[in-house]
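> Okay, here's the prediction I keep looking at, along with the sequence it came from:
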Amino acid sequence: MGEPLPYVYRWNRQDRKGQPCELLIRGKTMNSCLVRFADGYTMVTSRNAIMKNKALAERSTE
C-alpha cells in the first residue's frame, strides 16, 4: 500500500477519524461497506462514514 488511499474515515469510531482508507466491498441493502486502513485494520461500517480524499483529488488536478 504505497499509493495514497482514496477515502477518509469521517466518524470518530475506534479513534479512526481523519485516517485514510480504501473501500474493499460495498453492500447495497444496509448501506454498509468493508474498509481497510493503511495499517491493515479492517472494519465494516456505514458508507456515510467515508468520504473522498480531498488531498488526493487536489493532487490529480495539478
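Arrived safely, thanks for sending. Numbers count the residues shown, from 1 in each chain.
> from here on, contacts and neighbour counts on C-alpha atoms
Will do.
> Break down this protein into its strands, ranges please.
Using DSSP state E, the strands found in the chain span residues 7-9, 20-26, 32-37, 42-46, 50-52.
> can you list those strands in JSON lines and add distance to residue 60 and mean neighbour count?
Shown next, in JSON lines, are these (distance: least, C-alpha to C-alpha, whole Å; neighbours: other C-alpha atoms under 10 Å):
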{"stretch": "strand 7-9", "distance to residue 60": "14", "mean neighbour count": "23"}
{"stretch": "strand 20-26", "distance to residue 60": "17", "mean neighbour count": "17"}
{"stretch": "strand 32-37", "distance to residue 60": "21", "mean neighbour count": "18"}
{"stretch": "strand 42-46", "distance to residue 60": "26", "mean neighbour count": "15"}
{"stretch": "strand 50-52", "distance to residue 60": "13", "mean neighbour count": "18"}
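> okay, now the one to match up with it:
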Amino acid sequence: MVALPYIYRWNRQGRKGQPCEVLIRAKVMNSCLVRFADGYTMVTSRNALMKNKEADQC
C-alpha cells in the first residue's frame, strides 16, 4: 500500500488524524480536493493538511 502524503489536522466530519492525498489544488480561498484511504473525498482548506512524516520515510 502506498503511504498517503498528508494528514488531516482539523476535526471535521470525524476525519482528524487520518491520512489523505491531494487530488486538486486551487489558489482560490487556498482550497483543495482531498481523498482519504477509504475513498471519501472532500473540499477543504490547505491549512487543514500537514505532511505525513511516515510517508516521507518510505
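Ah, there it is. Since this is a predicted model, take the numbers as computed values, not measurements.
> Would you reformat the strands of structure 1 as TSV and include distance to residue 58 of structure 1?
Shown next, in TSV, are the strands of structure 1 (distance: least, C-alpha to C-alpha, whole Å):
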stretch	distance to residue 58 of structure 1
strand 7-9	13
strand 20-26	15
strand 32-37	21
strand 42-46	25
strand 50-52	11
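> wait, residue 3 of structure 2 sits on residue 55?
Yes: Residue 3 of structure 2 lies in contact with residue 55 (C-alpha atoms under 8 Å); the separation is 5.1 Å.
> The residue nearest to the spatial centre of structure 2: what's it in contact with?
The centre of structure 2 sits closest to residue 20, judged by C-alpha atoms, centre = their mean, with a distance of 3.8 Å. Shown in contact with residue 20 of structure 2 (C-alpha atoms under 8 Å, 6 or more residues apart in numbering): 4-8, 34-37.
> what's the closest of those to residue 26 of structure 2?
Set against residue 26 of structure 2, the nearest of those by C-alpha to C-alpha is residue 34 (11.6 Å).
> That closest one reaches residue 26, doesn't it?
No: counting by C-alpha under 8 Å, residue 26 is not a contact partner of residue 34 of structure 2; they are 11.6 Å apart.
> ok, for residue 34 of structure 1, nearest residue in space, not its chain neighbours?
residue 44 (4.5 Å; C-alpha to C-alpha, 6 or more residues apart in numbering).
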